[in-house]
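Engineer: Generate coordinates for the sequence data below:
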Amino acid sequence: MDERNKNIALCAISMSAAILKKKIKLKKKARRRKFWSDKWLLLRDSGRGLASMAMTELYTGNPNAFHDFARMSTSTFSELLEKISIIIAKQDTTMREAISPSARLLITLRYLATGETFTQLSHGFRASVSAISQIVHPTLKAIYSVLKDEFLNMPQTSNEWHIVANEFERKWNFPHCLGAIDGKHIALRYRKDYGPYFDNYMGFHSVILLAIVDANYKFLYVNVCTNGRANDAAAVNESYFLEEIRNNGFNIPPDSELPGTSEKVPFVFVADDAFKLTSRILKLHDQPTSDFHKIFNYRLSRAKRVVENGFGILASRFQILQRSIDLPMEKVKVLTLAACALHNFIGTRDGFESALLDSEDTDAISLTDGSWRNEVFLTSLQRSLETRSETEGRIVRETYTQYFNTIGYVPWQFNAIKNFNF
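Structural biologist: You can find the predicted model right below:
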């Protein structure tokens, strides 16, 4: 082939490549334009999507139904929407109208409430799957950002801790108690990059949600940084937070006398067998034989019930936590923190439904389980393999045991150890 023909051939190949590239570009552009013009998506704001239905029919016409839909009252929803609208609002473009802040918030709340996939939410809210995926995480981040300082803040001063302790004494007859500690596994959908690091003792992938709950079922502290590895109890007991508790961090008040006594004891947290007994963390007597020890176990179990109910209400309201969450790890953490902040916010504004909570009659003849126990299946931490306990922890527990059996008794505790297993 001579030089002239060779140049002509190269020029033809170059033109063909350019034409093909342009066709591909135009095809992609056409697909994008078609995407935004799908009729079923454009009907979103015509009253045929779930967001329009919730705001036009339920919000104004049936507040109880709206509460079931959004997991909060209309007034609480409006307050939350006002707090985050400026953060999550998007500008309209020439191609489409932006999804409204109220719809964005409703989509996110339904994701938390139901655990539905983005595809399922897409059909109900008449928004594309890609739009849903770009709405949920930023909205969760906004919720946590605006609520955390006011509704998910750990006490910072001795006086603030005293308020917590006074509530425990008033409501649960357990003086010097600063909170109930527990941890639950948040299940994760398997991803190759997790490896064995997030395998737990039950054989699925998870992270651990460690929490302290106050006397009113609200979270004082949450941590979702612990992986669900096999010996989760050891991981929790070695955590920075529990180390700070043992070392008298967090401005915990100094030791003081139990009511009616002259003996000073530490302020404490109550916990279950996943945690190591220390002078700050009290747990049950193992296999008690005497009524003295059974009475202590009853009194501690009664106070510890707040964290069981706190987790139960959280997972009952936000059922995404009962499923294997199919999100990257960082987004799982944001989701969990936002859910805990919402739990406190809703509890503060709307209260907690009494039917959800465990209840005990005044004579301790019967204990009625809260309705959450019929539907919530959060995996607990395994029992700690640590058999040793700090000497100071045994001494403090024995002091409380003596106190609850003498000057600090409550009249119904004797019925309780007869009717319940402690």
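Engineer: can we go C-alpha only for contacts and neighbour counts from here?
Structural biologist: Noted.
Engineer: Break down the stretch 251-400 of the chain into its helices, ranges please.
Structural biologist: 291-317, 329-350, 391-405 (DSSP state H, counting those that start in this stretch).
Engineer: Out of the ones you listed, flag the one nearest residue 209.
Structural biologist: Among these, helix 329-350 comes nearest to residue 209, with 8.1 Å by Cα to Cα.
Engineer: Show me what counts as buried in that closest one.
Structural biologist: Buried residues in helix 329-350, counted by 16 or more other Cα atoms under 10 Å: 329, 331-347.
Engineer: for comparison, sequence B:
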Amino acid sequence: MSARKRRVVAAALILVLCDEDAPPKKKRPWVKEYLQKREQTGAHHSLTRDLLKDANEFRRYLRMTPDVFHRLADGIRADIQRQNTVMRESISAEERLEVTLRHLASGDSLRSLHYQYLEGHSTVHSIVYSTCTALYNYLRERHIVLPRTPAEWRAVATRFEGMWNYPHCLGAIDGKHINMFAPPNSGSLYFDYMGNFSLVLLAVVDADLKAIYVDVGTNGRTHDSTTFKKSTFYQRLTTDALNLPAPEPLPGAQCAQPYVFVADAAFPMSDNLMRPYPGKAPDPQKIYNYRHSRARRVSENFFGVLAQRFRILLRPIQALPNNVIMLVLACCSLHNMLRDEAIDREIQPEKLSNVGALSPCDNRGINPSVTASAVRDEFCRHFNQEGAVTWQSNYINEH
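Structural biologist: The predicted structure is shown next:
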């Protein structure tokens, strides 16, 4: 054996002997000790079992009754339930839904939920976003329903007139900023005019404070009118693809008048989209602005109820933009479902003008077209003549 080979063999023997003398390495536990107590002391297996005995407390905790919760869990079970393995049982669909609803309802961080439910932090992260996706996919076709026929649109308008005294109104349009932490390497892309990082939530709201259309994802630095023009709703509105009813006379009038949506000054006025008169207006226009504001208030109330129920919206969200989008879409679809279930009728919308972290969009207006102004003038005439209500003059005199 050559001298070189002898040196290699000797070195190998030394390494073997050193390895045998070394103390054994401690094995890292597969699951941390406190997480192993999930089925004994985790919130789902302890607190929630007690809350199930009191429907009111359960509703305060998860924003819905036990019956609605279990029906919802059954509806999305196939999309969120995982298979059991030889090593352990999977987390149930009910627990996955509960963790997600608690995140949306309280705004608690994923780290906080990790300690409450004794689930791994990465597990909580995966549960929340996969369940939000499943919720939106399951609920949107059932509860976020844009009318498809003139008859369906007329039903919306009839409801609007009955509740808010604005005939031919198909919905109120508004946008709010959803504040979030600055995404990595995004620069000023999401930096809005109020000095926050945000995404814009655009909604078309019916008379019952339900969104019939939502769009979320445009970066916060984009002007409200630009956000609206980028939406599929605007594209369909301007190409007559919404299948709106043909113009008809207002109640007690003779001239045909288009069906319209109402919005604030940030939106571009058109024949089918009304906004208030600008500046210091004479009394007839003040009356129109009052009636317009009263109808448009449903969108403000929608955002108010949404934020009061899902308090994750009351503070900047610490998540990547795509995850923020899915959280917001899940909140909107859950809101509509709960409105349909009549669970939140005790909430007083008129007391919710302050919607916390939902910041208003930039309301710099755009000059209206001549025909759109004529449409607004006809509504103004109607509200001051055959469509007048007794209490509108009192409001004008007080203001």
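Engineer: Report the TM-score for the pair.
Structural biologist: In this superposition the chains share a TM-score of 0.92, using TM-score structural alignment, normalised by the length of the second structure; 396 aligned residues with a Cα RMSD of 2.5 Å.
Engineer: So for residue 239 of the first structure, which of the helices of the stretch 251-400 of the first structure sits nearest?
Structural biologist: That would be helix 329-350 among these, by Cα to Cα, at 16.9 Å.
Engineer: mean shift between the closest one and the second structure?
Structural biologist: With mean Cα distance after the TM-score superposition for the first structure, helix 329-350 of the first structure departs from the second structure by a mean of 0.9 Å once superposed.
Engineer: so that helix corresponds to what in the second structure?
Structural biologist: Taken onto the second structure by TM-score structural alignment, helix 329-350 of the first structure occupies residues 321-342 there.
Engineer: before we move on, the earlier item: so for residue 128 of the first structure, which of the helices of the stretch 251-400 of the first structure sits nearest?
Structural biologist: So among those, helix 329-350 is nearest, using Cα to Cα, at 20.0 Å.
Engineer: What lies in contact with that closest one?
Structural biologist: For helix 329-350 of the first structure, contacts defined as Cα atoms under 8 Å, 6 or more residues apart in numbering pick out 72-73, 76, 112, 137, 140-141, 143-144, 147-148, 151-152, 218-219, 222, 224-225, 314, 318, 321, 325.
Engineer: go with 7 Å
Structural biologist: With contacts defined as Cα atoms under 7 Å, 6 or more residues apart in numbering, helix 329-350 of the first structure is touched by 72-73, 76, 137, 140-141, 143-144, 147-148, 151-152, 218-219, 224, 314.
Engineer: quick one, that helix and helix 291-317 angle?
Structural biologist: With axes from the mean of the first three to the mean of the last three Cα atoms, to 10 degrees applied, the angle from helix 329-350 of the first structure to helix 291-317 works out at 100 degrees.
Engineer: so how many other residues sit close to the counterpart of residue 257 of the first structure in the second structure?
Structural biologist: Correspondence of residue 257 of the first structure to the second structure, assessed by TM-score structural alignment: residue 249. For residue 249 of the second structure, the count of nearby residues is 14 (other Cα atoms under 10 Å).
Engineer: Against residue 117 of the second structure, how distant is the nearest residue to residue 294 of the second structure once chain neighbours are set aside?
Structural biologist: Distances taken as Cα to Cα, 6 or more residues apart in numbering put residue 164 closest to residue 294 of the second structure, at 6.7 Å, once the chain neighbours are dropped. Using Cα to Cα, to the nearest Å, residue 164 of the second structure is found at 44 Å from residue 117 of the second structure.
Engineer: Looking at the two, which is more packed in?
Structural biologist: residue 117 (23 against 19).
Engineer: From the rest of the structure, what touches stretch 376-391 of the second structure?
Structural biologist: Under Cα under 7 Å, 6+ apart, the answer for stretch 376-391 of the second structure is 252, 274, 284, 285, 288.
Engineer: what residue of the first structure matches up with the third one?
Structural biologist: The one in question is residue 284 of the second structure. So, by TM-score structural alignment, residue 284 of the second structure is matched to residue 292.
Engineer: burial of that match, as a residue count?
Structural biologist: Quick note: residue 292 of the first structure (other Cα under 10 Å) scores 17 neighbours.
Engineer: Now for it: which residues touch it?
Structural biologist: 401, 405.
Engineer: need the longest strand for the first structure.
Structural biologist: strand 177-187 (DSSP state E).
Engineer: Quick check: that one compared with the second structure, mean distance?
Structural biologist: So strand 177-187 of the first structure averages 0.4 Å relative to the second structure (mean Cα distance after the TM-score superposition for the first structure).
Engineer: now that strand: which residue numbers in the second structure?
Structural biologist: With TM-score structural alignment as the criterion, strand 177-187 of the first structure aligns to 169-179.
Engineer: about what we covered before: and the longest strand of the first structure, what other elements does it pack with?
Structural biologist: The contact analysis (3 or more Cα pairs under 7 Å, 6 or more residues apart in numbering; DSSP states H and E) places strand 177-187 of the first structure against helix 158-172, strand 206-213, strand 268-270, helix 291-317, strand 379-380.
Engineer: can you redo the ones you listed as CSV with distance to residue 391 of the first structure?
Structural biologist: Listed next are those as CSV, based on distance: least, Cα to Cα, whole Å:
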stretch, distance to residue 391 of the first structure
helix 158-172, 24
strand 206-213, 24
strand 268-270, 15
helix 291-317, 17
strand 379-380, 27
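Engineer: No further queries at this time; thank you.
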